[in-house]
Every structure is written in structure tokens, then in C-alpha cells.
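# Provide a 3D model corresponding to the input given below.
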Amino acid sequence: MNFSRGMAFFHTPSRLGARLSLSFAALLAVTAAAWTPLGAQAAAPAELKLDYAYYSPESLVIKRNGWLEQEVAADHTQVKWVLSLGSNRALEYLNSGAIDIGSTAGLAAVLGRANGNPIRTVYIYSRPEWTALVVRKDSSLKTLADLKGKKIAATKGTDPFLFTLRALHTAGLSRDDVELVNLQHPDGRTALANGQVDAWAGLDPHMAAAQIEDGARLLYRNVDFNTYGFLNAREDFIHEHPETLAHVLKVYERARVWIAEHPDETAKIVAEESKLPLAVAKLQLSRNDFSHPQPGPQQIEALKAAAPILLQEQLVKPGTDLNQVIDALVDVKFAQPVIASADGKQATQKE
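The predicted structure follows:
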């Protein structure tokens, strides 16, 4: 799918948003009331800590344009940006409190919550095909079955790692049939290019760069095994600063709409931030669908279909009720008023 075609799938303003009469400020108050004790006033934090990631185009657009700093300026909140190189890093930062809000893949977020990470998913930043199993252009490997006994670079605790396990299972293999080498995504690409591993569980934009710059080949693709891009917030932050969370979601929604209207500028930002060629950024963006920002049944269903791999591969405690974990993780209510307000504004502007 080319970049322009990918953008064609972008969601047009919903009728629901156009019909809503509540202002964004009123909706913000409703959201805050859900988490603020009766009679209490939620104070804005002195510092807001969140991540940016090369696999999350919205985060790069927001950071580049300074939109979040503008949004929280009246609250005298300082914004601290932290780079996440993968879901595993974002989850570590969330668990330790180094960040309040972080970007991960969906199944990685389930793994984190199942193992005690106190997070909830509050927004969907994209539906990507951002991972596949990659081999060198001169590799003799042709099928998943050929991976038996081979070395595969994969970042533990990330979507590419879990994608690899699911892919192996389709060929009747498990992680005991291969040697998984735990490397961060960019290091995995380097290891593949240098012949230190036979395959790599790639992640965009590094995967797109390997294709364009190294001639790497995608051995196995399955868009259904790519889980959604989740924006997660720590539960204590949600409870203590619901209005600040709403401000973050507002700028994420602004960025999502802006990306559809400015595909070339978006590609330039992604390329400059990741220090990769423009063609790489365009290939990455062509594999992203930004049309479903609202967390809900679609993501819950996809995660429940994917979750058994976590038990099968003993990545969570035996007996863990993963359906319960997923239901607790995906929180639908925070994004609803923000998306509805943005849709309403777009509908009004078009009338």
C-alpha cells in the first residue's frame, strides 16, 4: 500500500461528533469528574513526563511542533520528553515512574499489565504493520520452517518478539526450536546485516530502512499479528491528573488529523527525528492506518485472540486470567470526549 493510499483510509469526521453539543471544556470536566473525589480539585502536575518513539508518528509531530507545551502552559506544567526505543523500554519507564504516559504495542501492554505494570490504555495512535520477520537479501531461508535451529534477533517484551513467537507456532515451532537473541531493534538490524543472526524481528522505521538501504527481504508478514499502537498512562497519573491526561489526548488527536492532511511534512519529520532517509519514512507511514483512535471492542478482540501465546510461552504466571487483564487494560472512556470534540469541530468547519 503506498503512502497516499494509506492516507485514503483516514477516518472522516463522524456524525456522532457533529451532533454533540457539549464543548471540549465541558467534556473535559466530565472526564475529570470520573476520577476526582467529590469536592476535590485535580491539581496540574509541575512536570509531565511522556515518551516519544520513532514507531509513533504522532509523538514526533507533537514534539516537533511544541503543541503539548502550548496546551499545558496555562497550568505552568513543564513537559519532559523521553525517547523509547521499543515497547520494552516504554513499559520499564512506566513501571518505574520515569514517565507518566508511554507508547507501546498492544500485546506488549498486556504482557506488562499481566506482570504488574500499573497502566491503562487510553488512546490508539495507529494500526500498523510495523513488524515482520526479516532476512538478508542473499539468505537461503524461504519459509518459517527454515528458521528451525537458526538465530533470530528480537527485543524481548516487544511486539516483534511476540510476533515471532506467534509466527513460529503457525509452523509448529516454539522458541525452543530457535535461538532468540535479545537485542534492541536498531542493534537487531545491525546484527542481521553483519551476519551475526539469520533473521530479525524487525520494527519500523528500522525495518523499512533495512529494506531500502540493505535490500533486506521480509520472510514472513502477517498484519493480523501486528497489534495496535497503544498510548498508555499510569493509573496513579490518571487518578491524580485527569485534566492533564485530557490535554495530552487532545494534542494526540490534533496530530492524528494533521498527519492525514500533511503526509509529506509528516514523512519529513519522521525522517529527521529518526535520522533515516525520507523514502524510509514514507515506507513506514504507508504501513500505518491512523483511522481508529478510540480504544474499544476492536482492540480487545484482537488482544484476546493474541493473548494465549503469553501463557503458552510462559511469559506470565500460570493461571493468569488474560481476558480479565485485557478488560482492565483497555479503557474506552478517556478518548471518547476528546475524539468527539475534534470530530465536532471538523464538521462545523466544513459546514
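# rest of the way, CA atoms for contacts and neighbours
OK.
# do a quick rundown of the strands in the stretch 51-200 of the chain.
Here the stretch 51-200 of the chain has its strands, by DSSP state E, counting those that start in this stretch, at 78-83, 101-105, 119-128, 131-135, 151-153, 179-181, 199-203.
# so which of those strands is nearest T227?
T227 sits nearest to strand 101-105 of all those, at 6.0 Å, using C-alpha to C-alpha.
# now do the closest one: which elements does it pack against?
strand 47-52, helix 87-96, strand 229-234 (3 or more C-alpha pairs under 8 Å, 6 or more residues apart in numbering; DSSP states H and E).
# now do it against strand 78-83, angle only.
30 degrees (axes from the mean of the first three to the mean of the last three C-alpha atoms, to 10 degrees).
# not counting strand 101-105 itself, show me its contacts.
49-53, 56, 84, 86-88, 90-91, 93-94, 158-159, 227-234 (C-alpha atoms under 8 Å, 6 or more residues apart in numbering).
# what of stretch 163-175?
So stretch 163-175 is contacted by 131-133, 144-145, 148, 154, 201, 220, 225-226, 309, 313 (C-alpha under 8 Å, 6+ apart).
# okay, those in a markdown table with neighbour count and distance to A26 next?
Compiled in a markdown table, these are given as follows (neighbours: other C-alpha atoms under 10 Å; distance: C-alpha to C-alpha, whole Å):
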| residue | neighbour count | distance to A26 |
| --- | --- | --- |
| T131 | 29 | 40 |
| A132 | 26 | 43 |
| L133 | 25 | 47 |
| L144 | 18 | 53 |
| A145 | 14 | 56 |
| K148 | 16 | 57 |
| A154 | 28 | 45 |
| A201 | 29 | 45 |
| Y220 | 16 | 48 |
| F225 | 22 | 39 |
| N226 | 23 | 36 |
| I309 | 17 | 42 |
| E313 | 14 | 46 |
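# to compare against the first, here's another:
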Amino acid sequence: MKTTLTHRIPRLVVASALFALASTALLWSAASHAADAPTVIRIGSPDLGTAGKPSASAGPLTVVQSHKWLEQEFAKDGIKIEWNFFRGAGPAIAEGLAAKQLDVVFLGDLASVIGRARGLPTQYIFASGRGSNSYLATAPGVDIKTVADLKGKKISVLKGTAYQRPFDNLLASAGLTEKDVKLINLDWPSSKTAVVSKDIDATFGGSDLFLLKDKGVNIPLSTKGRGPAFKIDAGVLATEDFIAKYPEVTARLVKQLVRAAHFASQESNREAFIKLSVEHSGNPELGIRSEFEGENLKERFSPLIDEDLVADYQRVVDEGLKLGLIKQGFAVKEWFAPQFVQQAVKDLKLEKFWTELDAQGQAVGKAAKPKAK
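Model (predicted):
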């Protein structure tokens, strides 16, 4: 009988060789796994908090941040979560993305659209809020009751943020443009100081402006109930590079965000959500309550990337081009990466919790009245 080479090698040597081979395979596997995970996830958000409390304001990100769900999720892998809050909001975050200093960002619709239109390599991975409102706060003693009264007034708006589009649309409703007012580009903390000190006549922004009411500031106008052109959507974007390198990490991150959206969407959690938002952001309870009064929380915080959401962002692109806020459009639908939310909803067994909507705001698969936005 022919004797093979293996038969001539001592069994101990063979065993040692097999052990070494197995160990090498394990080391390669461990190295490969390590390569599939970052050491830190760098998150960027506009600073929508007050009183020295950096915050992404009232929404799923605040729920995640306050409960430290991301930190808990990734602690076992040694992945750190780095939160970065920017007073300069969208424009400052765009600079961070361009410099490759951020991986995941939270932005309002116009700011994210401007970044994409300018070539920032992002993808939209999670809807963090739909249909938020804007408010006009006037300096003590300034008499503004209607949109027409804004003509000739000195008004601050942080350009390049989601508030610029509804402000321009508000002006247009009275036949005005930015050229008909003395528009001042100020960040939100500076705007609050300026309106209280009467250096400007008014400022346009979010519900945190209610904080100024006890300083003699009035809030005579808002976009509430004015229709889709005046509403603001917000979402979470990740860089294309981060998603390509770490798809599993991206999926786990989105799962925690969907978990937070589920918490914020439940009517039974309304009071707990408002309390958490007030405590964590430092923003006034009156403003947060006013913002969510009469709102369907399940619609407001639906994370689904459906046709309705895509249509909303297409509207932002179209109006941005019309108003001169962006110079070129892009393929909006291709920008979205819905697979992460879809998987998270399935994993969390929430398939029947939120309603998927078509481009007309109607429930998919059945006749429904248009959604109030």
C-alpha cells in the first residue's frame, strides 16, 4: 500500500500544525471584525438647547441621548459615542462633514438638502421628525401682528437652516421677499440676545423662543396650520463612507433611533416625553407644549422612509431652487437608504405600529384622508 506524506509525519506535529492554522483563522476573524467597527462614532447636531444644555431638541435623538442608549449599545464593542453640538447649525455641520470630522448628523430638511446639492456624500438613514413649526418672536414694544407688518423690519434668521425656507414662504404669502426686510444672519443664541435688547425687531426660529416671553418678547406669528410649505422635516444622515465601511454598526445605530421614535410616538408617553425634553434641553415647557399641542405624535415621529417623506424632500429641493437657496437639484429618491429603518422596524416587531404613506399623504393600501401636515 502506498504511504502518504501525512502518515510519515508524527501525530503531535500534525496536531500542532492544525492548532496553529485554527488560531491563525481566529486571529484573522477577530481582525476582520475589528476592521468592521469604528473606535468612535462622531455625531453632529445643531445646538437646539438653552441654559447651557446642548441638545437636539424634542425628538428621538433627545430620547436616545438622555437615556444613553447608543453608549449602552456599543459599550461592549469598545465603540465610543461622541456628541458634537453646533451653534452654527447646518452650515457648521456641513463644514464638519466636508472636513470628514463627522460620521452621523441630525439636520433639518433645508440644511441637509443644501449639503447634498453641494456634493456632500451623505445618505438619509432615519426620519427623526415630521412637520415641525416655526415662530416669530418680536422685541419688546415692537408692533407686528401680520406678515405684511414685517416689511422694512430688521429680522434675524439663521441662513442655511431649515427655518429659512418657511420664513421665505411666509414672506411670499404677503407678497414680500427677503429684499423687503432687513435680514440679519445670526445664530440662535445671538438672535435671542439681540431681540431682547431691541437690537433687532424680530427673530424667526423654533419653539425655544417661548423662553423669552418673560422678558417682554411676544410671539405673534407662527407657521402652525399654514400647510406643507411651512412645515419642517428633520432626519439623520450618515456619510457614504461610514455606511460602506460599517453597515452593521449603522444598522445597530438606527435600531436605537427607531426604539426612541417608538417611545416618543406613544400618546401614553406624551407627558414623560415633554418632561424629558424640557429637562434635557433647557427649553421652556410652554414652547414644547405649544409645539406638540393637537399633534398626532405617531405621525410626527414616524421613522418610516416612505413616499410621503420623499415627496416632502422633493418639495424642499424644488422650493429651494425657486427661492435661490440652492443652485442645483439632485436625485432625491436615490439619496435615501430605507433598508436600515425597515430592518429595525422588523427586529423590534413594530411593523404595524406606524402607517406607511404614499406621496399624497394617504395610507398605503387603503383609501384615507390626506394627512394633516
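# quick one: TM-score?
Here the TM-score for the pair of chains, by TM-score structural alignment, normalised by the length of the first structure, is 0.77; 303 aligned residues with a C-alpha RMSD of 2.6 Å.
# so which of the contacts of stretch 163-175 of the first structure is the closest to V248 of the first structure?
Of these, the one sitting nearest to V248 of the first structure (C-alpha to C-alpha) turns out to be N226, at 24.9 Å.
# which residues touch that closest one?
Counting by C-alpha under 8 Å, 6+ apart, N226 of the first structure has contacts 128-131, 159, 163.
# at 10 Å instead, please
Contacts for N226 of the first structure (C-alpha atoms under 10 Å, 6 or more residues apart in numbering) come out as 105-107, 127-132, 159-160, 162-163, 302, 306.
# give the aligned equivalent of it in the second structure.
Counting by TM-score structural alignment, N226 of the first structure lines up with K231 in the second structure.
# and for the closest residue to its match other than its chain neighbours, the neighbour number?
By the measure of C-alpha to C-alpha, 6 or more residues apart in numbering, the closest residue to K231 of the second structure outside its immediate chain neighbours is G131, 4.7 Å from it. By other C-alpha atoms under 10 Å, the residues close to G131 of the second structure number 21.
# coming back round to it: what about the match of N226 of the first structure, distance to L221 of the second structure?
14 Å (C-alpha to C-alpha, to the nearest Å).
# before we move on, the earlier item: for A328 of the first structure, find the nearest of the strands of the stretch 51-200 of the first structure.
Judging these by C-alpha to C-alpha, what sits closest to A328 of the first structure is strand 119-128, at 7.3 Å.
# the closest one vs the second structure, mean deviation?
Taken over the aligned residues, the distance from strand 119-128 of the first structure to the second structure averages 1.3 Å (mean C-alpha distance after the TM-score superposition for the first structure).
# longest helix in the second structure, by residue count?
helix 11-35 (DSSP state H).
# residues in contact with it?
By C-alpha under 10 Å, 6+ apart, the residues outside helix 11-35 of the second structure that reach it are 6-7, 36, 77, 245-246.
# just name the closest of the contacts of N226 of the first structure to P293 of the first structure, please.
Of those, the one sitting nearest to P293 of the first structure (C-alpha to C-alpha) turns out to be R127, at 8.8 Å.
# what lines up with the closest one in the second structure?
Using TM-score structural alignment, R127 of the first structure pairs with R130 in the second structure.
# residues near Q284 of the first structure, how many?
Quick note: Q284 of the first structure (other C-alpha under 10 Å) scores 28 neighbours.
# how about the one 4 residues further on?
Burial measure for N288 of the first structure: 24 neighbouring residues, criterion other C-alpha under 10 Å.
# from memory it sits against E58, does it?
No - using C-alpha atoms under 10 Å as the test, N288 of the first structure is too far from E58 to be in contact (11.4 Å).
# identify the contacts common to those two.
125-126.
# alignment lookup: K322 of the second structure to the first structure.
Following TM-score structural alignment, the counterpart assigned to K322 of the second structure within the first structure is Q312.
# any chance of the contacts of helix 11-35 of the second structure in JSON lines, plus distance to G287 of the second structure and neighbour count?
Shown next, in JSON lines, are these (distance: C-alpha to C-alpha, whole Å; neighbours: other C-alpha atoms under 10 Å):
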{"residue": "T6", "distance to G287 of the second structure": "79", "neighbour count": "9"}
{"residue": "H7", "distance to G287 of the second structure": "82", "neighbour count": "9"}
{"residue": "D36", "distance to G287 of the second structure": "43", "neighbour count": "14"}
{"residue": "D77", "distance to G287 of the second structure": "39", "neighbour count": "12"}
{"residue": "K245", "distance to G287 of the second structure": "40", "neighbour count": "14"}
{"residue": "Y246", "distance to G287 of the second structure": "38", "neighbour count": "15"}
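# gap between the match of K322 of the second structure and A167 of the first structure?
Plainly put, Q312 of the first structure is 13 Å away from A167 of the first structure if you go by C-alpha to C-alpha.
# the more surrounded of the two?
A167 (20 against 13).
# counterpart of that one in the second structure?
Under the alignment (TM-score structural alignment), A167 of the first structure maps onto L170 of the second structure.
# any idea how far P46 of the second structure is from N269 of the second structure?
Counting by C-alpha to C-alpha, the gap from P46 of the second structure to N269 of the second structure is 25 Å.
# between the two, who's got more neighbours?
Shown here are P46 of the second structure and N269; by other C-alpha under 10 Å, P46 has more neighbours (25 against 14).
# is there a neighbour count for the closest residue to the more buried one other than its chain neighbours? I'd like the number.
Nearest non-adjacent residue to P46 of the second structure, counting by C-alpha to C-alpha, 6+ apart: A89, 4.1 Å away. Using other C-alpha under 10 Å, A89 of the second structure has 25 neighbouring residues.
# and the one 4 residues further on, by the same measure?
Burial of I93 of the second structure is recorded as 27 neighbouring residues (other C-alpha under 10 Å).
# show me what contacts the counterpart of it in the first structure?
Under the alignment (TM-score structural alignment), I93 of the second structure pairs with A90 of the first structure. By C-alpha under 10 Å, 6+ apart, the residues touching A90 of the first structure are 50-53, 82-84, 98-99, 101-105, 108-109, 158, 232.
# need the buried ones from these selected in ChimeraX.
The ChimeraX selection below is limited to those of the contacts of A90 of the first structure classed as buried (16 or more other C-alpha atoms under 10 Å):
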select :50,51,52,53,82,84,98,99,101,102,103,104,105,108,109,158,232
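# how many neighbours does the equivalent of L183 of the first structure over in the second structure have?
Using TM-score structural alignment as the criterion, L183 of the first structure maps onto L186 of the second structure. L186 of the second structure: 18 surrounding residues under other C-alpha under 10 Å.
# before we move on, what about R217 of the first structure?
When neighbours are counted by other C-alpha under 10 Å, R217 of the first structure comes out with 19.
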